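In: Task: produce atomic coordinates for the following.
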Amino acid sequence: MKRKAWPQSWPGRLGRAVDPYVAALLGTVALAALLPASGAAATAVGDAADLAIGLLFFLYGSRLSSREALNGLRQWRLHLVVGASTFVLFPLLGLAAGALAPALLSDRLYTGLLFLCVVPSTVQSSVALTSTARGNVPAAICAGTYSSLLGMIATPLLAAWLIGSDVRFSAHGLLAIATQLLLPFLAGQALRRWTAPFIGRHKRVLALLDRGSILLVVYTAFSRGMTEGVWNQVTPARLGALVGVAAVVLALALAATSYTARRLGFRREDRVTIVFCGSNKSLATGLPMAAVLFGDAAGPVILPLMLFHQLQLMVCAVIAGRWSRRAPEPSAVPGPPGAPVQV
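Out: Have a look, this model is predicted:
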């Protein structure tokens, strides 16, 4: 009997084309290069970006189901491996890349690479990739959620430790993080009883609002970089080197999470979740954090994260499609997962 093909979702298509959201990001960068905001316009755009960041994290808090987050604690070993990859393995890889900084990467780009390595894992793309590869989707949702929550504390601390004086980690910086990120998130959690039904009815509109907020942050950061002339330091050779270094970091993260999950005896579905959640980085969380932590210097800092985001989508989409074809067929009768296969 011919094996029925598994439906292909958006990650599978990303292996053949650039994601429309990434195309929008690139278009926003081009707009900032051609028409950067300056003077009073820059102030207005910056204030709008700050408000958009607050709204973004309010929506994150409103979407998070406390019950699902608590239920996910039962798989603590899986979440521990994902957290170790996100906040231990990646920073170590970033420090190791410091040997290449003087020759291949400028100081600003290396700062951005270090910041990329301390950003939390993503939720949306990890869940979509895990679903395509027939992994443990509920665990992926919880892993991404825990990573985002932990990242509100771990990312600023690690950035201040690894990057140093470039990070605005003073009392004022902590207050800015609490005001722009943590307080809106907590407000969303507190009001979730009333806001969650509204969000459920308007998912598409609010998804556009999410992405519009990120695009505004990108435009603001790159506009500041253009007006200050910092992009003159980013030569094509440096940019190519950055892509190469980001690709190596991604390959090492994928290999390490796959090997660790297999050695620790996780079942196939959980190994899929660990690989995708442990190797992906969140653009939606990382960009607002960079805007708060680096202020006017955020432009070159967010470039490595944007490049890595596109790389992880394309590479992981190919892997997810391949694992989907190798996965056992779902049983018509509910029961335990099928026999594990190597991933």
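In: make it CA atoms for all contacts and neighbour counts henceforth
Out: Fine.
In: Just give me the residue right at the centre of the protein.
Out: S282 (0.8 Å; CA atoms, centre = their mean).
In: Now do the same contact list for it.
Out: Shown in contact with S282 (CA atoms under 8 Å, 6 or more residues apart in numbering): V119, P120, S121, T122, V123, H309.
In: element containing L116, please.
Out: helix 107-118 (DSSP states H and E).
In: for the following helix or strand past that helix, which positions count as buried?
Out: Heading C-terminal from helix 107-118, the first helix or strand you meet, by DSSP H and E, is helix 124-132. Using 16 or more other CA atoms under 10 Å as the burial criterion, the residues of helix 124-132 that qualify are S125, S126, V127, A128, L129, T130, S131, T132.
In: Make JSON lines out of those residues and add distance to A97.
Out: Formatted as JSON lines, the buried residues of helix 124-132 follow (distance: CA to CA, whole Å):
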{"residue": "S125", "distance to A97": "26"}
{"residue": "S126", "distance to A97": "25"}
{"residue": "V127", "distance to A97": "29"}
{"residue": "A128", "distance to A97": "30"}
{"residue": "L129", "distance to A97": "27"}
{"residue": "T130", "distance to A97": "29"}
{"residue": "S131", "distance to A97": "32"}
{"residue": "T132", "distance to A97": "32"}
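In: Which single one of those residues is nearest to N232?
Out: Set against N232, the nearest of the buried residues of helix 124-132 by CA to CA is S125 (32.7 Å).
In: Another for comparison:
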Amino acid sequence: MKLLSRIDPMVRLLVVAIALASIVPATGAARPVVQGVSNAAIFLLFLLNGLRLPRAEVKRGIGHVRFLLPLALWCFGGMALAGKGLSVALEGSLPYLVALGFLYLGVLPSTVQSATAYSSLAGGNVASSVVAAALLNVAGVFATAPLFAALGGGAAVSMGAGGLAKVFAMLILPFAIGQVLQVRLADWTARHKSLVTWMDRISIAIAVYVAMSGAVEQGLWTRVSPLDWAILLGGVIVFLAAGFAGAWLLSGAARLERPDRIAFLFAGGHKSIAMGAPLAAILFPPAVAGMVLLPLLAYHLLQLVASAPLANRLAARSQMSQAPDSPG
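Out: As a prediction, the model looks like this:
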């Protein structure tokens, strides 16, 4: 029980969603019902995001251009191209949609909660981390789907008028409503922070369940062999290492102070399943979404596993550099 309690609650929910989809997938007459529940949950998720992001923080964060500009370029430029490269490199070794998932992973924005938590643990600039991750997620609402289509995902998703309308109705509109209602509901959101967090997690888990149900119906566990899983895991590890290393080197090139470099590291190396799972449910049919999400699901787990010891090591080094010289 102690070991279970140490596992991130989001990871536990994702495992439950995948297991449930494998045992009792939403198929046939149940699929439209579950899809409707998922759509409502996604709408609620982005409504809550709009409620929680104070406009004053957005305005303050936008002023830190030397931090935000290279971070945005890395997140939607460097990481997107790395995802494209891995997608092309692995296309002959993995099922097409799974390989395409690396491109989808590359164009996603950073996480908010985990990047901020690990930045705080490592001694990073928490304010910069919170605002940067939040702004990247706002940008991701507008940029991720068109960028994915432009870099070669057009075979899986068509960003025509219908696609743009779905993105607007399910992501942008509820976020805008949340921002408008923020003045009236900010106190309620603050008082019920735990409830809102769990509503977030459950919304994401529902989206993953729907996507995985479609993939299971299409033969996920027979189409993806053990060798495919090993190659997938290897690709995710390479992408994770490139994400963290590139973010650290770029923050150094930008001459950021160490606390900002640490915030940059986690915001630049993490990828958001809170954006990725709901957006995939909107853009792709369930059978496609489940396969495309496989790299993101593996990445989400590994970024949490890698970030804990990395944050501890950075924190230890920061304490050593700040410690007074010993006498003698």
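In: And the residue nearest to the centre of structure 1, what's its match in structure 2?
Out: Structural correspondence for S282 of structure 1 with respect to structure 2 (TM-score structural alignment): S272.
In: That match and M10 of structure 2, how far apart?
Out: 12 Å (CA to CA, to the nearest Å).
In: what are the ranges of the helices in the stretch 201-328 of structure 2?
Out: 220-223, 226-253, 258-269, 273-283, 286-292, 294-322 (DSSP state H, counting those that start in this stretch).
In: Show residues contacting the third one.
Out: Counting by CA under 8 Å, 6+ apart, helix 258-269 of structure 2 makes contact with 67, 71, 74-75, 110-112, 115-116, 118-119, 122-126, 128-129, 132-133, 240, 243-244, 247-248, 251-252, 307, all of which sit outside it.
In: And A186 of structure 2, what's its match in structure 1?
Out: Per TM-score structural alignment, A186 of structure 2 is aligned with A196.
In: And for A281 of structure 2?
Out: Looks like A281 of structure 2 aligns to A291 there (TM-score structural alignment).
In: So what's the residue count around the nearest residue to its match once chain neighbours are set aside?
Out: In space, and not counting its chain neighbours, A291 of structure 1 is closest to A298: 5.7 Å by CA to CA, 6 or more residues apart in numbering. By the criterion of other CA atoms under 10 Å, A298 of structure 1 has 27 neighbours.
In: From R238 of structure 1, how far out is A298 of structure 1?
Out: For A298 of structure 1 relative to R238 of structure 1 (CA to CA), the value is 18 Å.
In: which residues of the stretch 51-200 of structure 1 fall in strands?
Out: Counting by DSSP state E, counting those that start in this stretch, the stretch 51-200 of structure 1 has no strands at all.
In: Walking through it, point out its helices one by one.
Out: 66-71, 76-84, 90-96, 107-118, 124-132, 137-163, 171-177, 183-190, 192-201.
In: Show the buried residues in the contacts of helix 258-269 of structure 2.
Out: Looks like these have 67, 71, 74-75, 110-112, 115-116, 118-119, 122-126, 128-129, 132-133, 240, 243-244, 247-248, 251, 307 buried, using 16+ other CA under 10 Å.
In: F57 of structure 1 matches what in structure 2?
Out: Using TM-score structural alignment, F57 of structure 1 lines up with F46 in structure 2.
In: Excluding residues flanking it in the chain, which one is nearest that match?
Out: Nearest non-adjacent residue to F46 of structure 2 (CA to CA, 6+ apart): F175, at 5.1 Å.
In: That neighbour -> structure 1?
Out: Applying TM-score structural alignment, one finds that F175 of structure 2 aligns to F185 in structure 1.
In: What of L301 of structure 2?
Out: Using TM-score structural alignment, L301 of structure 2 pairs with Q310 in structure 1.
In: Then V24 of structure 2?
Out: So V24 of structure 2 corresponds to L35, using TM-score structural alignment.
In: do you know how far that match is from A42 of structure 1?
Out: 11 Å.
In: Which one's more surrounded, the two?
Out: A42 (16 against 12).
In: List the contacts of that one.
Out: Neighbours of A42 of structure 1 in contact, by CA under 8 Å, 6+ apart: T220, S223, R224.
In: List the buried residues for the helix or strand hosting it?
Out: Using DSSP H and E, A42 of structure 1 sits within helix 40-63. Residues 42, 45-46, 49-50, 52-63 are the ones in helix 40-63 of structure 1 that count as buried (16+ other CA under 10 Å).
In: Same question for stretch 183-198 of structure 1.
Out: Buried residues in stretch 183-198 of structure 1 (16+ other CA under 10 Å): L183, P184, F185, L186, G188, Q189, R192, T195, A196.
In: Can you tell me which of the residues you listed lies closest to W10 of structure 1?
Out: So of these, ranked by how close each gets to W10 of structure 1 (CA to CA), first place is A196, at 25.4 Å.
In: what does D200 of structure 2 align to in structure 1?
Out: Aligned partner of D200 of structure 2 by TM-score structural alignment: D210.
In: Quick check: its match touching L56?
Out: Yes - using CA atoms under 8 Å, D210 of structure 1 is in contact with L56, at 6.1 Å.
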